[in-house]
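In: Predicted model, plus sequence, below.
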Amino acid sequence: MVGESGFDVAWTAAGDTQIELVGTSGVDVSKHAVDRRTSARFRGLAPGRTYRYRLSAGGRMRAEHDVRTAPPAGTPFRFVALGDSGSASPEQLAIAARMADARPDLIVHTGDLIYPKGTPTEYGRKFYQPYQAMIVSIPFYPCIGNHDYSADEGRPMLEEFILPENGPAGETPERHYWFDYSHVRFVAIDSNIPRQRLADVVAPWLDSVLAEADRRGLAKVVFFHHPPYSSGPYGGTHRMRLTIVPALDRHRAELVLNGHNHAYERTQPLRGGVIVAANEGTVYVTTGAGGGELYEPAAMPEPELAKSHYGKHSFTVVDVDATRMVVRQINIEGVIVDEFDIPLRAAATSRPAA
């Protein structure tokens, strides 16, 4: 987890382990250990600066990596998104290598990190090994997929990550959360919970989080597993259209990222389920081809579908500047299969440090 004024690091090791920032003094550091897992929180850092952390044990250096704090609002950045990856397949490894080549500032995952049932013992082979070159330095923000949820309602996944604890009251911490990076507010939702909880608890919280983003002039990216609109075999998820989409419409979120259907799909800009002008609606992207078995498209595409890519694994690259997002879908062969712009309705403005 990364903010403007600091970052968190978590690791697993036997015995006592020390962590320090190389060549930096006067930093607020707190450390917490449970069983073999240890985490450290660094605060009091400068925004947009690269810091090197060092792990050591028994008087020997074990690892040393660089992390960049979140930059001030208005700073261009790149993030990548993918979903439905956790199979340990050759395709997952190939997509991971393509992602690393893109050199993102952060990674968003739209769920289903571990197939088939989110088992904790599978994280080494199906998550840490494929992404080890990136996650030592690049923040990784997941949401819970249905396969992750099948293991104790996603709690094993939540235990693997350090995520913001700013979700709705009464919900498990980290299940839903938000964070700001440069001039974009990212919001993660667990779309597996019952419809009534989505309507009564999550939707009002989402409304307030997006309203605050509006007041601060931030663009809005929301990600959750089940797509409200899709031409894939599962189709769109009706309960998400009923409970979550109204808040997205009210605040005109620029981009929504989903998974679940194992393919790539992009809608036209939508508001109230109706196609509207680019600066008036929300674009919904299903990026569910991160490594799992691929799906076939439905016989009749939905009318809101603008572009799709079936039959090959892929991931999403988003470049953000002060006025727009440039979104590209790149397949396993490195081919750009879709590219489009999303105008940012809110001008990038300065904001308090995270």
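Out: Ah, there it is. Numbers count the residues shown, from 1 in each chain.

In: Every contact and neighbour count from this point should use C-alpha atoms.
Out: OK.

In: which SS state does the spatially most central residue of the chain fall under?
Out: Closest to where the C-alpha atoms of the chain average out (Cα atoms, centre = their mean) is residue 108, at 2.1 Å. Secondary structure, DSSP: H, G, I helix; E, B strand; the rest coil: residue 108 is strand.

In: so what's it up against?
Out: 79, 80, 81, 82, 140, 141, 142 (Cα atoms under 8 Å, 6 or more residues apart in numbering).

In: Among these, name the ones in strands.
Out: Among these, the members falling in strands (DSSP state E) are 79, 80, 81, 82, 140, 141, 142.

In: Which residue is the nearest non-sequential neighbour of the fifth one?
Out: In this case it means residue 140. residue 107 (4.8 Å; Cα to Cα, 6 or more residues apart in numbering).

In: quick revisit: take the ones in strands among the contacts of residue 108 and lay them out in TSV including distance to residue 167.
Out: Below are the ones in strands among the contacts of residue 108 laid out as TSV (distance: Cα to Cα, whole Å):
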residue	distance to residue 167
79	22
80	23
81	21
82	22
140	18
141	14
142	14
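
In: who wins for most neighbours among these?
Out: The most crowded member of the ones in strands among the contacts of residue 108, judged by other Cα atoms under 10 Å, is residue 82 (32 neighbours).

In: Correct me if wrong: it contacts residue 109.
Out: Yes: at 5.2 Å, residue 82 counts as touching residue 109 under the criterion of Cα atoms under 8 Å.

In: Which parts of the protein are helices?
Out: Assigned by DSSP state H, the helices in the chain fall at 90-102, 123, 129-135, 146-149, 155-160, 195-197, 203-215, 238-243, 245-251.

In: Which stretch among the ones you listed approaches residue 54 most closely?
Out: helix 129-135 (14.9 Å; Cα to Cα).

In: Would you mark the buried spots in that closest one?
Out: For helix 129-135, a neighbour-count test (16 or more other Cα atoms under 10 Å) marks 130, 131, 134, 135 as buried.

In: try stretch 115-132
Out: Going by neighbour count (16+ other Cα under 10 Å), the buried part of stretch 115-132 is 115, 117, 118, 119, 122, 123, 126, 127, 130, 131.

In: What's the end-to-end length of it?
Out: End-to-end distance for stretch 115-132: 18 Å, by Cα to Cα, to the nearest Å.

In: Give me the contacts around it.
Out: Under Cα under 8 Å, 6+ apart, the answer for stretch 115-132 is 86-88, 92-93, 96, 112-114, 147-151, 154, 156-157.

In: adding another structure so you can compare the two:
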Amino acid sequence: MRRLGRRSRWLVASGVAAAMAAGLVTAASVRAETDGNWPYGGGGKSKAVVLAAVGDIACQPGEAEEGEKPTDLCSHTRTAAMVATADQVEAMRPDLAAIMGDEQYQTGRYEDFMGSFDRTWGAFKFLQRPAPGNHEFYTSHGETGVEGTGYFDYYNGYQVNADGTPKLTTFTDAKGNTFTQPLPQPHGQAGTTGEGWYSYDVNGWHIISLNSQCKVMPGGCDPNGSWMRAQTDWLSADLKAHPGACTLAYWHQPLFSASGDVSREGKVSKEWWKLLYRHHADLVLNGHEHLYSRFAPMNPDGAADPAHGIREFIVGTGGEGLDKLAPSTPKPAAATDQFYGVMKFTLTPGGYSWRYDSAMKDPDATTGASSYHDTGSGHCH
């Protein structure tokens, strides 16, 4: 059978996205209407499942919004990096893709998703299991668009009027100007709209996507604030309901930094780490820092714990610029700030392996190696 090229798959995904938003097709019918090959036909019949993982992906299309710099837009480098990581996923042929936030810069409007992210990563949209980042739940750049409206429009679909036009909701920016976005469906691929946390099971693994973007929500980032308390209580119940599985959790901003950045969501992340550690979780994945780093297994205080610790990966190298590594405690076991790339996890019942391969070197990095690789494996607790 003929394999769909990346652009052809983007056209399929974009058409399907519009039809699903209008309630005309379901994800199941997508498989029947394609030629059966990846991405909608699955990655194969292996006993192992491949999970791609990365965050911080798509540059902002068009013109700069108020308060932004021209460097925030889709430069040649950022566009090339976004295409390179999409091509890397195509070559990887994963069964699913965990996206750790900041899918779309700068303010995550629906039209920005369609004008940038969807043109590359949209080719395998329905394999994606996203988490939102601060550029989806935003209050900066002269705008106010809380609760990730454009993000939920893109992943969950939007509501339509009787004539097929989108139902709209209106926001007011910091200058008093108004702008509209489609009104998202209440539930969908990214969980419940306005919440954005959910879990799924694959090949003996229980995988959890969390929403760390608490700043703009009721109660803020206080772990006992109403919005965060609801999510943490849900996480506790979810972990209790899956006691025998290997466990992987991901969200946007990491508890342990490789760039010296102190997360404003640190108290929340610490609560989640305690719960995950108590329930013998194996892996935590994050984005936000535009670099790659891997930490040795550790407890929620960052102390080494080879027997029971959780291994944290930061994979914020999807295409939207790169950050610099900085001294941090604990120190990563492996790290680079010169490359864009996507992580490949191979999940088997009782274990996992990882492989990070660079997709493109930062053109500003004129010294050092031309590529980067980090591989390894581990067993579930």
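Out: Arrived safely, thanks for sending. The structure displayed is predicted, hence computed values, not measured ones.

In: Could you identify the most distant pair in the ones in strands among the contacts of residue 108 of structure 1?
Out: Maximum distance among these (Cα to Cα): 13.0 Å, for 79 and 142.

In: Spell out which residues sit in contact with residue 305 of structure 1, please.
Out: Counting by Cα under 8 Å, 6+ apart, residue 305 of structure 1 has contacts 230, 231, 265, 266, 267, 268.

In: residue in structure 2 matching it?
Out: When structure 2 is aligned by TM-score structural alignment, residue 305 of structure 1 is paired with residue 332.

In: Next one: its match relative to residue 307 of structure 2, how far apart?
Out: The spacing between residue 332 of structure 2 and residue 307 of structure 2, counted by Cα to Cα, is 18 Å.

In: again, but for residue 129 of structure 2
Out: Separation of residue 129 of structure 2 from residue 307 of structure 2 (Cα to Cα): 29 Å.

In: With distance to residue 28 of structure 1 added, can I get the buried residues of helix 129-135 of structure 1 in TSV?
Out: What follows is these, written out as TSV (distance: Cα to Cα, whole Å):
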residue	distance to residue 28 of structure 1
130	32
131	29
134	25
135	23
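
In: follow-up on the earlier one: relative to residue 34 of structure 1, how far out is the residue nearest to residue 140 of structure 1?
Out: The spacing between residue 107 of structure 1 and residue 34 of structure 1, counted by Cα to Cα, is 26 Å.

In: and these two? which has more neighbours close in?
Out: residue 107 (20 against 8).

In: what residue of structure 2 takes the place of the more buried one?
Out: By TM-score structural alignment, residue 107 of structure 1 lines up with residue 97.

In: Was I right to think residue 7 of structure 1 contacts residue 69?
Out: Yes: between residue 7 of structure 1 and residue 69 there is a contact under Cα under 8 Å: 6.7 Å.

In: what do we get in structure 1 for residue 211 of structure 2?
Out: In structure 1, residue 211 of structure 2 lines up with residue 190, judged by TM-score structural alignment.

In: thinking again about what came up before, output the helices of structure 1 as TSV; include the columns distance to residue 288 of structure 1.
Out: Listed next are the helices of structure 1 as TSV, based on distance: least, Cα to Cα, whole Å:
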stretch	distance to residue 288 of structure 1
helix 90-102	12
helix 123	19
helix 129-135	17
helix 146-149	13
helix 155-160	18
helix 195-197	22
helix 203-215	23
helix 238-243	17
helix 245-251	20
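
In: nearest to residue 182 of structure 1, of the ones you listed?
Out: helix 203-215 (12.2 Å).

In: What residue, apart from its backbone neighbours, is nearest residue 41 of structure 1 spatially?
Out: According to Cα to Cα, 6+ apart, the nearest residue to residue 41 of structure 1 is residue 8 (4.5 Å).

In: What about residue 126 of structure 2, how many residues nearby?
Out: Around residue 126 of structure 2 there are 18 residues (other Cα under 10 Å).

In: quick one, what contacts it?
Out: Residue 126 of structure 2 touches 27, 40, 189, counting by Cα under 8 Å, 6+ apart.

In: Can you tell me the number of residues neighbouring residue 101 of structure 2?
Out: Neighbours of residue 101 of structure 2 (other Cα under 10 Å): 31.

In: which residues does the residue nearest to residue 109 of structure 1 when sequence neighbours are not counted contact?
Out: In this structure, residue 109 of structure 1 finds its nearest non-sequential neighbour in residue 142, 4.4 Å apart by Cα to Cα, 6+ apart. Listed by Cα under 8 Å, 6+ apart, the contact partners of residue 142 of structure 1 are 108, 109, 110, 111, 188.

In: circling back: from residue 28 of structure 1, how far out is the residue nearest to residue 41 of structure 1?
Out: In terms of Cα to Cα, residue 8 of structure 1 sits 12 Å off from residue 28 of structure 1.

In: got it, and residue 263 of structure 1?
Out: The value you get for residue 263 of structure 1 to residue 28 of structure 1, if Cα to Cα is used, is 44 Å.

In: Have a look at the two and say which one is more surrounded.
Out: residue 263 (29 against 11).

In: can you tell me which residues contact the corresponding residue of structure 2 for the more buried one?
Out: Taking TM-score structural alignment, residue 263 of structure 1 has residue 291 as its aligned residue in structure 2. Contact analysis of residue 291 of structure 2 by Cα under 8 Å, 6+ apart lists 314-317, 322-325, 335-340.

In: give me that answer again for 10 Å
Out: 55-56, 258-259, 314-318, 321-325, 335-341 (Cα atoms under 10 Å, 6 or more residues apart in numbering).

In: do the same with residue 51 of structure 2
Out: For residue 51 of structure 2, the contacting residues are 89, 92-98, 127-128, 202, 343-347, 354, by Cα under 10 Å, 6+ apart.

In: and those, which are buried?
Out: 89, 92-98, 127-128, 202, 343-347, 354.
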